[in-house]
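Enquirer: got a sequence here, can you build the structure:
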Amino acid sequence: MPHPQDSNNDQDIYQEHVLDHYEDPYNRGHLASATHAHDGKNPLCGDKIHVDLRLDSDGRVAEAWFDGDGCVISQASASMLLEAIEGKTIEEVEKFSAEDMLSLFGPQLTPNRQKCCLLSWKVLQGALKRPVGTEAAPSVTEDDDEVEPKTSFGGPSLEEEQ
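Expert: This is a model prediction of the structure:
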């Protein structure tokens, strides 16, 4: 979804390497042999990212895959990030900062667009702490205040009453 305040620098944002990662992403899909996985979304714009990782016995990222929906920036940055972290140790991935992610992406981004770019980075950090088969933790969201609490009132749902 376009951000109106970003229209004057859209040309810079959609550089060739960004479009290449969007149109032909690196390791897009699900990884059946994943050892770690996590989901995240940006509720303000609707971007969604799922990251699957296979960590080897040496503590390295043997494989990294993603899937999701969203704008060019969110999807291209996920592709760039997962390509960059394959083969790295868990410690190296944990030390990869938000500033490193923005630098990897390339073009200067407004704060709203930075959230699109950083979503995959946040999901990746969560995936490192979420082994497959363990109790799922809440998904990553851009703004935890925006997450609706799951409340049960013990009565029938609206659909059941009708």
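Enquirer: from now on I want contacts and neighbour counts done on CA atoms only, so please keep to that.
Expert: Fine.
Enquirer: which ones are touching Asp100?
Expert: By CA atoms under 8 Å, 6 or more residues apart in numbering, the contact list for Asp100 is empty.
Enquirer: for it, give its distance to Leu158.
Expert: For Asp100, the distance to Leu158 (CA to CA, to the nearest Å) stands at 47 Å.
Enquirer: want to put them side by side, so please do this one too:
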Amino acid sequence: MPELDADTYPANYDLARCQPGDPTAPEETRTTRRLTITLCGSTSRAAHDLARVHRALALAGHLVHAPVPPMQGEPPATTEQLQALTERHRAAIDASHLVIAVIPDGHTGVATAAEMTYAERYAPTTRWVTDVDALVGDPAAWLDGADTYPALQPATA
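Expert: Here you go, the predicted structure:
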């Protein structure tokens, strides 16, 4: 996928609202169904790779949820904040077509393993990525079969 910058899209074009098949949409969003994707991975070991994958998938027209990395110089999150972030992340998993574990070093930590165990139980599809460059270089090829990902079902109480 070519590198995209702000000049690639018209100034008034809202990428978040584009729909596959829209003739005014960027080329790479016309041929692939827009998926809701949640990323899982270590925000300490894989923060840069999570950001790269998030950007590539978002620029390919997908709605992407990702964990919130700690901010340098900020106090650590409280137990209550971590619990709220975990609940939000699980809600994102519940609302996703696809959940991707980004593990460039091949190591799955305890938190990522727990997220993916949850995702494998509740999400329609899960994938694991260790070759981040392959996904970032060509998201459409990496997501091959996006049109076959299951449709989301409304949550039931």
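Enquirer: quick one: TM-score?
Expert: Overall, the chain-to-chain superposition scores 0.25 on the TM-score scale (TM-score structural alignment, normalised by the length of structure 2); 69 aligned residues with a CA RMSD of 4.9 Å.
Enquirer: quick one: what helix or strand has Ile73 of structure 1 in it?
Expert: Assigned by DSSP states H and E, Ile73 of structure 1 belongs to helix 72-85.
Enquirer: which residues are contacting that helix?
Expert: Applying CA under 8 Å, 6+ apart, the set of residues contacting helix 72-85 of structure 1 is 18-22, 25-28, 47, 49, 61, 64-66, 68-69, 93, 101, 104-105, 113, 116-121.
Enquirer: ok, which stretches of structure 1 are helices?
Expert: Counting by DSSP state H, the segments of structure 1 that form helices are 10-13, 16-23, 72-85, 90-95, 98-105, 111-127, 158-161.
Enquirer: so for Arg54 of structure 1, which of those sits nearest?
Expert: Between Arg54 of structure 1 and the helices of structure 1, the tightest spacing by CA to CA is seen for helix 111-127, at 10.3 Å.
Enquirer: buried residues in that closest one?
Expert: Neighbour-count burial for helix 111-127 of structure 1 flags 113-127 (criterion: 16 or more other CA atoms under 10 Å).
Enquirer: and it with helix 72-85, angle?
Expert: In this structure, helix 111-127 of structure 1 runs at an angle of 40 degrees to helix 72-85, with axes from the mean of the first three to the mean of the last three CA atoms, to 10 degrees as the basis.
Enquirer: what angle do helix 98-105 and helix 111-127 of structure 1 make with each other?
Expert: Helix 111-127 of structure 1 runs at 110 degrees relative to helix 98-105, counting by the same axes, to 10 degrees.
Enquirer: so what secondary structure elements neighbour helix 111-127 of structure 1?
Expert: When contacts are defined as 3 or more CA pairs under 8 Å, 6 or more residues apart in numbering; DSSP states H and E, helix 111-127 of structure 1 packs onto strand 36-42, strand 47-55, helix 72-85, helix 98-105, strand 140-141.
Enquirer: mind doing that once more with 6 Å?
Expert: With contacts taken as 3 or more CA pairs under 6 Å, 6 or more residues apart in numbering; DSSP states H and E, helix 111-127 of structure 1 sits against strand 36-42, helix 72-85.
Enquirer: any chance of CSV for the ones you listed, columns mean neighbour count?
Expert: Output for these, formatted as CSV (neighbours: other CA atoms under 10 Å):
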stretch, mean neighbour count
strand 36-42, 24
helix 72-85, 24
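Enquirer: with distance to Gln11 of structure 1 added, can I get these in TSV?
Expert: Below are these laid out as TSV (distance: least, CA to CA, whole Å):
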stretch	distance to Gln11 of structure 1
strand 36-42	23
helix 72-85	13
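Enquirer: longest helix in structure 2, please.
Expert: Secondary structure of structure 2 per DSSP H: the longest helix is helix 79-94.
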